[in-house]
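Novice: Fold the following and give me the result.
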Amino acid sequence: MKDVGRTVSQNGYGVSHEQNHDEKALEAGRPEKDPYEVGWDGGDADPWHPRSFNKARKWLIVFIVAAGSLTVTCASSIYTSTYVQMEAEFHNSREVSVLGLSSFILGIALGPMFLGPLSEFFGRRPIYLVSWTLYVIWLIPQTVAKNVATMIVTRFFDGLAGSAFLTVSGGTVGDMFAKDELQLPMAAFTIAPFIGPSVGPIVGGFINQFTTWRWTYYVLIIWAGVMWVAIVLLVPETFHTILLRNKARKMRKETGDNRWLAPTEKVQKSVFKAVLVSLQRPFQLLMFEPMCLFLDIFCAILLGILYVFFGAFGIVFGTHHGFQPYQVGLTFLGLGLGMIIGMLTDPVWHRIRSRLIAKLSQETGVPGSSEPEFRLPPAILGSFLVSIGIFVFAWTSYPSVHWIAPIIGSAIFGAGNMLVFSGIFTFLVDAYPAYAASALAANTFVRCSFAAVFPLFGAQMYHRLGDQWASSLLAFLTVAMIPFPYVFFKYGKKIRSRSRYARS
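Specialist: A predicted model of the protein is given here:
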């Protein structure tokens, strides 16, 4: 968010007492600046400004909010390790068990639609505190559940509450770091929710191998409780608009002058209207923006495949290779390692983008000229890697092939996954700057909706088609999506020129 309300003289609050207005500005027809508008004192150096935090404090906050995202997505997948024991106790089918996975992801899909705009009214911190408290509370009935229906319903509300960290945390990171410093902390935040699903089966595999399934939720409660303490004590409010409002309130109290107002206090906003617009605009982008639609579908297919793998890994490594539950969980290390490798290639893509910018600047004569399409090269490579990775996983899943081969395939898929997601996310933010939150909300909704549906037919697909052809069918879906990142890289500028929402 851009700094607003910078002033020309200071009184300790970064506001101006200047009464002799600039005559030349008035003569030029420029609007007169409100001398009582509260702004930042010295820009980012203002002690109220979150960018004035020292580096250690900033990174501690990044670590906590990223850990929140990881915790939630880990809780989504750790549930799959409880299937066997839970089904033995509740006497339900595997198809019914999978509903608990889908309901949690559906909650994650719906939460961003209203938690995002609510954070712009009430701030980041209140949303964190309320939602995380609810997240911990909804874990309790899962721990003591007497039937599978309780699991399915409470996991939906748990995912809904936990989605705040997948929605609002990116804003917190952006609040604290200037644009030229944002790349690394945003990369650390971006990878956390994608590493989480790989961590879940690893942790859950050990728990369910050596103790009862209910300890899965005891561990989650302890983990979430520690996170709750960290959030309460260490994560302050960082949203610029709210901080300026708080600053103005303090000034009015200390000076007794009610004319001191933050920019947001001059505008009457409706929470209901903001939530309504937030619900409408993502669907408008999906309907009227082909770039947004096809790239979101690509992300959705990849996340859907990732959640299908939770069942496929059990078949390939548990049934074919005779792995114990904790060993099946450890096979997800390949997927997680691939994602980390994908993230570590970020400096390479930064250099490629810099060269593209330099070339365009030379052609246009405008220094620093850039296009959103320059964000897509990692997605172009990643689109090939995900298909290759799934095909390798598919055709090395025979019992006669060493178990390391399909793990290598999953690592290639993980690296491609990370490249596609990072390229598409940054492209959407750059291409739709005025509607970036809506573009990402649309992506989250489509992506998590697919992830909620795919596991419902994944097990049946593997049983009917066989391991090799079931995985190959998933691979063919990704092959169909390979052209889109390249097409939008090549022709995106022309498409944006006819867009009603994109930056042209």
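
Novice: all contacts plus neighbour counts: C-alpha atoms, from now on.
Specialist: Noted.

Novice: leaving aside the residues next to it on the chain, what's closest to the residue nearest to the spatial centre of the chain?
Specialist: Residue closest to the average C-alpha location in the chain (Cα atoms, centre = their mean): Leu166, at 4.5 Å. Spatially, and ignoring its direct neighbours in sequence, Leu166 is nearest to Ser69 (5.4 Å; Cα to Cα, 6 or more residues apart in numbering).

Novice: repeat for Tyr83
Specialist: Counting by Cα to Cα, 6+ apart, Tyr83 lies nearest to Ser97, which is 6.5 Å off, once chain neighbours are set aside.

Novice: That neighbour is in contact with Ala88, isn't it?
Specialist: No: with contact defined as Cα atoms under 8 Å, Ser97 does not reach Ala88; the gap is 11.2 Å.

Novice: What strand or helix carries the residue nearest to Leu166?
Specialist: Using DSSP states H and E, Ser69 sits within helix 55-78.

Novice: tell me which residues of that helix are tucked away?
Specialist: 58, 61-78 (16 or more other Cα atoms under 10 Å).

Novice: burial of Asp3, as a residue count?
Specialist: 12 (other Cα atoms under 10 Å).

Novice: Could you also give me the structure for this next sequence, so I can compare it with the first?
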Amino acid sequence: MSSSRRNSRVIAARRISPTFAIDLATGQPSVQAASRASPTHLAVTQTDTVDEDDVNVAFEHEAYGPGSGEKPVDPFEVTMGPNDPDNPKTWSKAYRWYVTMFAAVLVTNATFASSAPTGILPQLVERFGFGSEVARLTISLFLTGYCVGPLLWGPLSEQLGRKPIFIGSFFAYTCFQLGCALAPNTAALLIFRLLGGTFAAAPLANSGAVISDIWDADTRGTAVALFALAPFAGPTLGPTVSGFMAVAGVSWHWVFWVLTFFAGACLILVVLTLPETYVPMILVQRARRLRKETGDSRYWAPLERNKQSFSQRAKHIFGRPFVILFNEPMLIAITLYMSFVYGVMYLLFEAYPIVFTEGHGFNAGISGLMFLPIFVGCAIAVAVYLLYYNPRYIRLMKEFAPHPVPPEYRMELCMVAAPIYAISFFWFAWTSYPHISFWAPLMAGLPMGFAIESLFLTLSNYTIDAYIYVAASALSAQTVTRSVFGAGFPLFATQMYEKLNPRWATTLLGCIAAVMMPIPFILRAYGHKLRKRSKYAPTGDGPMKPPGIQEKKNQQIV
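Specialist: Have a look, this model is predicted:
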């Protein structure tokens, strides 16, 4: 294909929707890769909805082979058409929904394990003889593993495939849960928790990528919005389960045995039922099969020739995300906001027992139930997004066509959620007196959960829309930063609540949330100007308001 023809196809594709392609070998935007793409070949469009902790936006460089009407450059290059039965997007809807729900279960497994020891911390203190600060490390170290894991498992899945990474990581994760159950001393317990969190991060990094592999752009938004509940279901269920186990007199060992059985069951299901969904790896498997069946070694798949050296990959994985982060004030603001929200969620695992166990006299099991309104609030946020905001966004796509919808329109739900998030802290703070009914602070979790889910959905989508060419690196930087906050916040939560008391400690959090509240409003009003000054955020040539009818007619004529 000539260079002019190739470039014209790229321009046409960008006018239809803000899509792009990435060369797997370099990690940079590839004109050639984009030119060979079609709407069924591209991984992300404006209609996508993504989760914080679990999205892989690496693109399938030439994964499907030549575009319509083109011939392969090499007849021995193994390709895949959009209607190929091996193409994950052609599998039955029922099977794809099973894979989606199972991917959500894998994330729930990992996040459930992060908070599960909350209910048995007193037993751990008694058994191992360490202080409460060390006991809280069982949660913080697990989250520290989240800082490292996503940087490893995402890129490795692009070289080895999704399924091998799930199998290897869940096998190790299961073994480390077993190690925690049999830990003979403090050092062993803490090391196993750290390593367990590192390997548990695999579904956080790759489950979202699996959904991107199997759904087209029209349906992916709904699938991922539902999937987005998983990261918040696990942490809220962990204290409930372990709390009731502690009340029932069950040994602390059994909390880790439950985690072992849960992880082991997921491992078995991964081996038996989870298919390989990464198209470049499916083509590698097809090429190997053809070489074996025909005896002709000339068959090859693109991924087999797109290998990076260790130093190149290490530089791209560990350096590039933070180079982008530190050079983008807009991204820094978004990342700090999301990290604060994430860190406070884990801080509440220390604050809730002070309010409900010490203040209202509930046992560990009932105190664990106090987290459930947060999850219900998250579910309400997803429902509102799917039933109201997503249809509005689809209408905007039609109004802005042929231009993409500016990322700033993502801020609508965020502008509602930000004030609600700040208000929920003041609600919880000044109803946390022991003489006030527990229902008052309990129900504060409902708007808090709604705000948490809404903020994550909208800010993650804004990041992808604004930093479309470097979205993978931007999201990686966000994942690591918020994991640091999640690991660090529980370490000072108890001291803060004991010294300031629940009223003033939570008020302090509410004040910080109020200080950050203007961020989505600023992005909505001035985000397009900030993007014009950005080195990494493409500004595009689209309008900030929907074109008028006459303008659309003129565009159609042109």
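
Novice: Quick check: which element contains the residue nearest to the centre of structure 1?
Specialist: Using DSSP H and E, Leu166 of structure 1 sits in helix 148-167.

Novice: Mind reading off the mean deviation between that helix and structure 2?
Specialist: Compared with structure 2 after fitting, helix 148-167 of structure 1 deviates on average by 0.9 Å (mean Cα distance after the TM-score superposition for structure 1).

Novice: What of stretch 451-460 of structure 1?
Specialist: Mean for stretch 451-460 of structure 1 is 0.6 Å (mean Cα distance after the TM-score superposition for structure 1).

Novice: For that stretch, grab the matching residue range in structure 2.
Specialist: Stretch 451-460 of structure 1 corresponds to residues 486-495 in structure 2, going by TM-score structural alignment.

Novice: next one: the matching stretch to chain centre, how far?
Specialist: 22 Å (Cα atoms, centre = their mean, to the nearest Å).

Novice: mind listing what's buried in it?
Specialist: Buried residues in stretch 486-495 of structure 2, counted by 16+ other Cα under 10 Å: Gly486, Ala487, Gly488, Phe489, Pro490, Leu491, Ala493, Thr494.

Novice: right, and the residue nearest to Leu166 of structure 1 touches Thr167 too?
Specialist: No: in this structure, Ser69 of structure 1 is not within contact of Thr167 by Cα under 8 Å, at 9.0 Å.

Novice: how about Leu303 of structure 1, what's its match in structure 2?
Specialist: Checking TM-score structural alignment: Leu303 of structure 1 goes with Tyr342.

Novice: Surely Gly368 of structure 1 is in a helix?
Specialist: No: with DSSP: H, G, I helix; E, B strand; the rest coil as the criterion, Gly368 of structure 1 is coil rather than part of a helix.

Novice: so it touches Ile357, yeah?
Specialist: Yes: using Cα under 8 Å, Gly368 of structure 1 is in contact with Ile357, at 6.3 Å.

Novice: the more surrounded of those two?
Specialist: Comparing Gly368 of structure 1 with Ile357 by neighbour count (other Cα under 10 Å), the higher total belongs to Ile357, at 18 against 14.

Novice: mind checking the SS state of that one?
Specialist: Classified using three-state DSSP, Ile357 of structure 1 is helix.

Novice: That one and Phe488 of structure 1: what is the separation?
Specialist: 17 Å (Cα to Cα, to the nearest Å).

Novice: what does Phe323 of structure 1 give?
Specialist: Going from Phe323 of structure 1 to Phe488 of structure 1 by Cα to Cα gives 43 Å.

Novice: what's the answer for Val65 of structure 1, then?
Specialist: In terms of Cα to Cα, Val65 of structure 1 sits 32 Å off from Phe488 of structure 1.

Novice: go on, Phe450 of structure 1?
Specialist: If you go by Cα to Cα, the gap between Phe450 of structure 1 and Phe488 of structure 1 works out to 23 Å.

Novice: So if I had to pick from those two, which one is more boxed in?
Specialist: Phe450 (24 against 21).

Novice: which residues does the equivalent of Tyr421 of structure 2 over in structure 1 contact?
Specialist: Using TM-score structural alignment as the criterion, Tyr421 of structure 2 maps onto Val386 of structure 1. Counting by Cα atoms under 8 Å, 6 or more residues apart in numbering, Val386 of structure 1 touches Ile412, Phe413, Gly414, Ala415, Gly416, Asn417, Ala475, Thr478.

Novice: ok, the fifth one touching Ile388?
Specialist: No: with contact taken as Cα under 8 Å, Gly416 of structure 1 and Ile388 are classed as non-touching, separated by 9.1 Å.
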